[in-house]
Structures are given as C-alpha cells and as structure tokens.
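Student: sharing a model prediction with you, sequence too.
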Amino acid sequence: MSYVKIECNEAGRVPPGTLQPEQGKKDERMAIYEIEEDEWLRLARIGNGKDALLFSSPFCGTCKVAERMLDIVQAAEVPTTMYKININYAPKLREAWKITSVPCLVLVKDGEPQRFEYAMRSVDYLYKLLKEEE
C-alpha cells in the first residue's frame, strides 16, 4: 500500500496540519492520506472538488481488503484524492453522516457527502464508481 511517510511527535501522533496533500511527501503514485477528524473538518480542499473518505477500523480485516482495493484503483490514476479515517476517533463525522459500519467509502463533492458505499464489491466496481464521479 502507498501511504505518505511523515514524522510523528514524541507521543507517536501526527502533528496537526501535516497531512495536507500539498505538504506531504508522496511516492510516485497517489497515496491514501491517513487523516484525523479535526484535520478533515479544517481541510482547505473541502469545497474545492471531490474527495473520497474511507472510514475503517484497525482491527477490521474487510477494511484492510478495501484499502488494498483502493490502492489498486489509485494506481490506475483515478483523479480523486483519497483519505482514510479511523471511525473510532471520528465521532462528529460518524454521527453527522450516520456511518453504520466499516468499511464505508464516502464520496464527497464540494464538502458534502454524495454517496456512501459499504460494499467494496471489486476493484473494477470501485474504479467505475470513482470514474463516474468525475
């Protein structure tokens, strides 16, 4: 999987403001940005296009499969910025968007959720889903 490599502080946490795409180091492909709820709520990109936010849990095997599938989709250069958030630490978004289970891929346009996908059927399905959102 491709993730942005950043330095953590002494507590093992990512310093606020370090996960914005224009600041983070990327590898040759797009990356799935791991983000915290307060950062997502402050993110400057919101309102400027489309994003995909994957709600997951670290102990969820299906979530790991969904992440891998999205990593493959991104390698096919789908022009959507993808983020991942731990549902356990996102109570505001979980309640506001009524997220019922993980994995949940939320397609966001101009800061508003447009579609909620709970079934990550196949790489092809996700590719077409993200392509049609162009």
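Tutor: Structure's in. What do you need?
Student: drop to CA atoms for contacts and neighbour counts, all remaining ones
Tutor: Noted.
Student: packing partners for the longest helix along the chain?
Tutor: When the chain is parsed with DSSP state H, its longest helix is helix 61-75. Secondary-structure packing of helix 61-75 (3 or more CA pairs under 8 Å, 6 or more residues apart in numbering; DSSP states H and E): helix 123-132.
Student: one more to weigh against that first structure:
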Amino acid sequence: MINDVSYDEFIQSIRNNQYVVMLGYANMCGTCEVAKKMLEVLSVNMSDITFNKINVNLNQLLIKEHDISSVPCFMLFKNGELFDTFYAFNSITFLYNRITSLKK
C-alpha cells in the first residue's frame, strides 16, 4: 500500500521508519500513474519498507528542499537520510533493484 502524505507526514515518515520510498507526483501526470501502480505491486511483498506518495504541486517546500526538477520523482530514504533520488524508470524490475539497494 502507498500512503498519500502531507509535508508534515512526509517528515515524520522518514524520521520514524528505517526504509522509506517516497514518490513525488502530480495529478495530471500519466507517467506518475504508471509509477504508482508499479509501487503498489512492489509494496505488497516489501512490508519492511514504507511506501509514500506526495503531491508536489501542493508541497512547494518539498520541491525547494529536495531540488525536485520533474515528476515522477523517486526519493529513497534510509535511517532518516536521503539515500537516492531518481526520475527515470523503465520497468518494475528496475524499481525493485533500486529500492532493494536501500538494504545493502
């Protein structure tokens, strides 16, 4: 399951969870919808990782703080720290490999 979070919930999530996948999205973004569906599939078998999504159009502070230049934006956090940020994805396998790199 992917939780839709506010900015404050975003901050709490990365503070309170060891591994967090955050998807920055926009409502009218078709590629963001594909990304959400892929993350939904992955989240079912990755219960030790918290999956969140946040609407970047409603959270300008997030855009500024994390220098988000496009959507979808994937941000991976490990122990409260930004571990990886990426924008392009070409398959669910690519996402799986990138996300599991959090645990290495």
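Tutor: On my side now, so go ahead. Being a predicted model, the structure only gives us computed values, none of them experimental.
Student: quick TM-score on the pair, please.
Tutor: TM-score for the superposed chains, counting by TM-score structural alignment, normalised by the length of structure 2: 0.89, backed by 103 aligned residues with a CA RMSD of 1.6 Å.
Student: quick revisit: what does the longest helix of structure 1 correspond to over in structure 2?
Tutor: The alignment of helix 61-75 of structure 1 onto structure 2 (TM-score structural alignment) spans residues 30-44.
Student: give me the distance from that stretch to the chain's centre.
Tutor: Counting by CA atoms, centre = their mean, to the nearest Å, stretch 30-44 of structure 2 is centred 10 Å from the centre of its parent chain.
Student: what's the mean distance for it versus structure 1?
Tutor: Mean deviation of stretch 30-44 of structure 2 from its aligned counterpart in structure 1 after superposition (mean CA distance after the TM-score superposition for structure 1): 0.8 Å.
Student: show me which positions of that stretch end up buried.
Tutor: C32, A35, K36, M38, L39, L42, S43 (16 or more other CA atoms under 10 Å).
Student: same question, stretch 102-114 of structure 1
Tutor: Applying 16+ other CA under 10 Å to stretch 102-114 of structure 1 flags V102, P103, C104, L105, V106, L107, V108, K109, G111 as buried.
Student: ok, the counterpart of the fifth one in structure 2 to V21 of structure 2 distance?
Tutor: Superposed on structure 2 with TM-score structural alignment, V106 of structure 1 falls opposite M75. In this structure, M75 of structure 2 and V21 of structure 2 are 6 Å apart, going by CA to CA, to the nearest Å.
Student: do L61 of structure 2 as well
Tutor: For L61 of structure 2 relative to V21 of structure 2 (CA to CA), the value is 18 Å.
Student: coming back round to it: wasn't the match of V106 of structure 1 part of a helix?
Tutor: No: M75 of structure 2: not assigned to a helix; according to DSSP: H, G, I helix; E, B strand; the rest coil it is strand.
Student: the more surrounded of L61 and V21 of structure 2?
Tutor: The residue with more neighbours, out of L61 of structure 2 and V21, is V21; 25 against 12, by other CA atoms under 10 Å.
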